[in-house]
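Student: Got a predicted model here, sequence first, then my questions.
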Amino acid sequence: MAAFNLTPSDPSTFTLTGIPGLEAFHIWISIPFTMFYIIGLLGNFMLLFVVRKEQTLHKPMYLLLCLLAVTEIGTSTSIVPNALCIFWFNLKAITVGGCLTQMFLIHAGSAMHSAVLVTMAFDRYVAICNPLRYTSILTNTRIAKLGLVGLIRAVLFILPLPLLLSRQPFCANHIIPHTYCDHMAVAKMSCGDITVNRTYGLVLPFVFNGSDLTLIALSYGLIIRAVLRISSKEAHQKALSTCTAHICVMFMSYPSFFFSTLTYRFGQGIAPHIHIILANLYFLIPTMLNPIIYGVKNKQLREKVGKYTCRMYSPGGH
């Protein structure tokens, strides 16, 4: 077992400060955090419920939406309840094991999220460029296998982060100026050599997310080429409209992810509270908006959600 040399009083805990400089406003900050989190949970659980109930939605695209929903519920739940305990009750202590577990869940969730977005891009590519073979190429079983590959990849690549940190010596300073245990926030508390941690933590997102973005760009390049070959303007719009929701989700996810990753290393000019608020919103905003975006853009899903919503609010719930 790794030895953590923290403080004589309680060597087994770290302290999460919340949002540095805005401690007086924690209660007010908790209001949008709570709203975003609850809306996100309701939207994603509704999506999961409707897809599970409706046999007609047991298709690859909707299974991918469910996978995205589960990933987002997991990552946001790894962060928000703990942050709200800091904001509401000033409960700032977290065990070393709890901290490393939270770190793993957050970063593995981000990696899994990226893997799902890649699979969604592949789904759109097949739907537009190979529509006649769609059902034979993308079966539910194949989607499940791709999801499992994404999960295994996330675990294998992210697991070294907490394992490397568990071997680091920590000195008197065990205060993490954050609402959750981000890898670099914890690494910076070490009084040992964190060169390996820094290097792996920097290379990993660029190799991981960079390769995912390359595959997504390749998929969309092939999609655009296929669309340009279609002479009908209406067919152009129909083909591209099927990609709109996926593109919106990507624009919410990747820029904020790279901003958060780079700020820890090169963003000395950015105020810590700005960075930490944005780091939290990176997990909250997509979780809240993704079910709404897909609900608005997908007619079949919108109709099914509407059916169950009407049932809930009708007399007797029938």
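Tutor: Nice, thanks for sending it over.
Student: Going by C-alpha atoms from here, please, whenever you check contacts or count neighbours.
Tutor: Noted.
Student: The helix or strand containing Val116 - contacts with which helices or strands?
Tutor: In this assignment (DSSP states H and E), Val116 forms part of helix 96-129. On a contact count with 3 or more C-alpha pairs under 8 Å, 6 or more residues apart in numbering; DSSP states H and E, helix 96-129 meets strand 13-16, helix 60-89, helix 134-137, helix 140-158, helix 160-166, helix 195-228, helix 233-266.
Student: count of neighbours near the residue lying closest to Ala69 once chain neighbours are set aside?
Tutor: In this structure, Ala69 finds its nearest non-sequential neighbour in Asn44, 5.3 Å apart by C-alpha to C-alpha, 6 or more residues apart in numbering. Here the number of neighbours of Asn44 (other C-alpha atoms under 10 Å) works out to 26.
Student: Quick check: buried residues in the helix or strand harbouring Asn44?
Tutor: Using DSSP H and E, Asn44 maps to helix 26-53. Across helix 26-53, burial judged by 16 or more other C-alpha atoms under 10 Å covers 26, 29-30, 33-34, 36-37, 39-41, 43-48, 50-51.
Student: For the residue nearest to Ala69, which residues are in contact?
Tutor: Neighbouring residues of Asn44 by C-alpha atoms under 8 Å, 6 or more residues apart in numbering: 66, 69-70, 73, 287, 291.
Student: same thing but 10 Å
Tutor: Asn44 sits next to 38, 50, 65-66, 68-73, 287-292 when contact means C-alpha atoms under 10 Å, 6 or more residues apart in numbering.
Student: what's the spacing between the most centrally placed residue in the chain and Lys233?
Tutor: The centre of the chain sits closest to Ser110, judged by C-alpha atoms, centre = their mean, with a distance of 4.3 Å. To Lys233, Ser110 is 37 Å away according to C-alpha to C-alpha, to the nearest Å.
Student: sorry, back to before: thought Thr71 was touching the residue nearest to the centre of the chain, still the case?
Tutor: Yes - with contacts counted by C-alpha atoms under 10 Å, Ser110 reaches Thr71, the gap being 8.1 Å.
Student: shared neighbours of the two, anything?
Tutor: Jointly contacting Ser110 and Thr71 under the rule C-alpha under 10 Å, 6+ apart are Val116.
Student: To Gly306, which of the helices and strands packed on helix 96-129 lies closest?
Tutor: helix 60-89 (16.3 Å; C-alpha to C-alpha).
Student: Alongside the first one, take a look at this:
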Amino acid sequence: MSSSNVSDSLPATLVLTGIPGLEAFHIWISIPFCVMYLIALLGNVALILVIGTESALHAPMYLFLCLLSLTDLALSSTTVPKTLAILWLHAGQISFGECLAQMFCVHFIYAVESSVLLAMAFDRYVAMCNPLRYTTILNHTVIGQIVFAGIVRSVALVSPFIFLLKRLPYCGHHVMAHTYCEHMGIAKLACANITVNIVYGLTAALLAVGLDSILIAISYGFILQAVFRLPSRDARRKALSTCGSHLGVILVFYTPAFFSFLTHRFGHNRVPKHVHIFLANLYVLVPPVLNPIIYGAKTKEIRSRFVRLLRLGKGSVLILSRD
């Protein structure tokens, strides 16, 4: 097929229908989605402000946590406003170019967040297994290189999705049962063989999320060995508490993503469509909501400085009101 014919077969617009089979409950579903999004915004902005304004929290662990909050904000803000517009206003129409842009952002940010979680696991590994060289190994230059490598890898893995989707003919198919655009959802609208899309999508996921999760598991194997060699019970308890926060974040991030990814490719006939779409929304909402809560509640340094920031803010308001 010539490039001009492929170009002509691309739909001008797509229509996102929301959660199929649950149209009557869209308004009710939108309420917890909206509340969760607001909590995610407030929690992650607060975490970024606390870490950014407190020089004592500019250690590698907290800088990676700040990056995690930034990716959480970007991931939820890329998808949830459009989702709420669909659920509230039935505003499901989106141009094909905007849909590709949203698709790219969703997969790119998700891959970057996976890289950040791997970096956080490496941070804990160095802190537990090589504490005397911690500041030497994880200096600001190394942190910058890690972040740059994660961004470059994500761009390299996700960019081909755009070309793989633009080469397909769509034959007038433009209605997608989803609340936001993602690679396989768009590919399934095509009236052509999408084996290449399926194979590359699987390969990209394995090279990003799959590889990261394996490396995280290996690093935590070494971390747990180091923890249980600590002579003090209090030291072991404190180390396990710190690692437990990170493991909780990892499980919250990877569990719904793997479920959604596997059902999209292998279990779409067994898992009801509305269950799959509902879970796809949860994996862009639940991690941004829970990450600040997990770290804010479990990390004493963040909790104490957040309380101090609130007191300073309250004191400033009182002074201004007196004036």
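Tutor: Structure's in. What do you need? All values derive from a computational prediction rather than experimental measurement.
Student: Fetch the TM-score of the aligned pair.
Tutor: With the length set by TM-score structural alignment, normalised by the length of structure 1, the two chains reach a TM-score of 0.95; 314 aligned residues with a C-alpha RMSD of 1.4 Å.
Student: which residues sit in contact with the closest residue to Val45 of structure 2 other than its chain neighbours?
Tutor: Spatial nearest neighbour of Val45 of structure 2, chain neighbours left out: Ser69 (7.6 Å); criterion: C-alpha to C-alpha, 6+ apart. Taking C-alpha under 10 Å, 6+ apart, we find Ser69 of structure 2 in contact with 40-41, 43-48, 63, 75, 113, 287-289, 291-292.
Student: do you know how far Ser69 of structure 2 is from Thr79 of structure 2?
Tutor: Separation of Ser69 of structure 2 from Thr79 of structure 2 (C-alpha to C-alpha): 16 Å.
Student: swap in Leu49 of structure 2?
Tutor: Separation of Leu49 of structure 2 from Thr79 of structure 2 (C-alpha to C-alpha) stands at 23 Å.
Student: And Leu206 of structure 2, by the same measure?
Tutor: In terms of C-alpha to C-alpha, Leu206 of structure 2 sits 23 Å off from Thr79 of structure 2.
Student: do the same with Asp212 of structure 2
Tutor: Distance, Asp212 of structure 2 to Thr79 of structure 2, using C-alpha to C-alpha: 24 Å.
Student: of the contacts of Ser69 of structure 2, closest to Pro11 of structure 2?
Tutor: Ranked by distance to Pro11 of structure 2 (C-alpha to C-alpha), these are led by Leu75 at 25.7 Å.
Student: count of neighbours near the closest one?
Tutor: Leu75 of structure 2 has 23 neighbours, counted by other C-alpha under 10 Å.
Student: next one: Leu213 of structure 1
Tutor: Neighbours of Leu213 of structure 1 under the rule other C-alpha under 10 Å: 20.
Student: is it true that it touches Tyr254?
Tutor: Yes - Leu213 of structure 1 is within contact range of Tyr254, at 8.7 Å (criterion: C-alpha under 10 Å).
Student: Give the residues shared as contacts by those two.
Tutor: Here Leu213 of structure 1 and Tyr254 have Ser114 as joint contacts, going by C-alpha under 10 Å, 6+ apart.
Student: In terms of helices and strands, where is Gly296 of structure 2?
Tutor: Mapping Gly296 of structure 2 onto the secondary structure by DSSP H and E places it in helix 273-298.
Student: could you say what helices and strands that helix packs with?
Tutor: helix 26-53, helix 60-89, helix 96-129, helix 233-265, helix 300-322 (3 or more C-alpha pairs under 10 Å, 6 or more residues apart in numbering; DSSP states H and E).
Student: how deep is the aligned residue in structure 1 for His183 of structure 2 tucked in, by neighbour count?
Tutor: In structure 1, the residue matched to His183 of structure 2 (TM-score structural alignment) is His183. By the criterion of other C-alpha under 10 Å, His183 of structure 1 has 23 neighbours.
Student: One more: Cys243 of structure 1?
Tutor: Residues near Cys243 of structure 1, counting by other C-alpha under 10 Å: 19.
Student: helix/strand/coil for Gly18 of structure 2?
Tutor: Following DSSP: H, G, I helix; E, B strand; the rest coil, Gly18 of structure 2 is assigned to coil.
Student: contacting residues around it?
Tutor: Listed by C-alpha under 10 Å, 6+ apart, the contact partners of Gly18 of structure 2 are 26, 82-87, 90-92, 176-180, 274, 277-278.
Student: Please report the distance of it from Pro272 of structure 2.
Tutor: Separation of Gly18 of structure 2 from Pro272 of structure 2 (C-alpha to C-alpha): 14 Å.
Student: Same question for Val252 of structure 2.
Tutor: 22 Å.
Student: More neighbours: those two, which one.
Tutor: Between Val252 of structure 2 and Pro272, counted using other C-alpha under 10 Å, the more crowded position is Val252 (17 against 13).
Student: Am I right that the more buried one is in contact with Ser114?
Tutor: No - if you go by C-alpha under 10 Å, Val252 of structure 2 and Ser114 don't touch, sitting 11.8 Å apart.
Student: Now do the contacts for the closest residue to His58 of structure 2 other than its chain neighbours.
Tutor: Take His58 of structure 2 and drop its neighbours on the chain: the residue closest to it by C-alpha to C-alpha, 6+ apart is Ile51, 6.8 Å away. By C-alpha under 10 Å, 6+ apart, the contact list for Ile51 of structure 2 reads 57-59, 62-63, 65-66, 301-302, 305-306.
Student: Columns distance to Ile319 of structure 2 and neighbour count on top of these, output as a markdown table?
Tutor: Output for those, formatted as a markdown table (distance: C-alpha to C-alpha, whole Å; neighbours: other C-alpha atoms under 10 Å):
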| residue | distance to Ile319 of structure 2 | neighbour count |
| --- | --- | --- |
| Leu57 | 28 | 17 |
| His58 | 30 | 15 |
| Ala59 | 33 | 14 |
| Tyr62 | 31 | 21 |
| Leu63 | 32 | 18 |
| Leu65 | 33 | 23 |
| Cys66 | 31 | 24 |
| Glu301 | 27 | 15 |
| Ile302 | 26 | 20 |
| Arg305 | 21 | 17 |
| Phe306 | 20 | 19 |
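Student: now structure 1: which of these match?
Tutor: Of those, the contacts whose aligned counterparts also meet in structure 1 (both residues aligned by TM-score structural alignment, their matches' C-alpha atoms under 10 Å) are 57-59, 62-63, 65-66, 302, 305-306.
Student: Adding distance to Phe222 of structure 2, write these out as a markdown table.
Tutor: Listed next are the kept ones among the contacts of Ile51 of structure 2 as a markdown table, based on distance: C-alpha to C-alpha, whole Å:
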| residue | distance to Phe222 of structure 2 |
| --- | --- |
| Leu57 | 26 |
| His58 | 25 |
| Ala59 | 22 |
| Tyr62 | 22 |
| Leu63 | 23 |
| Leu65 | 21 |
| Cys66 | 25 |
| Ile302 | 26 |
| Arg305 | 31 |
| Phe306 | 32 |
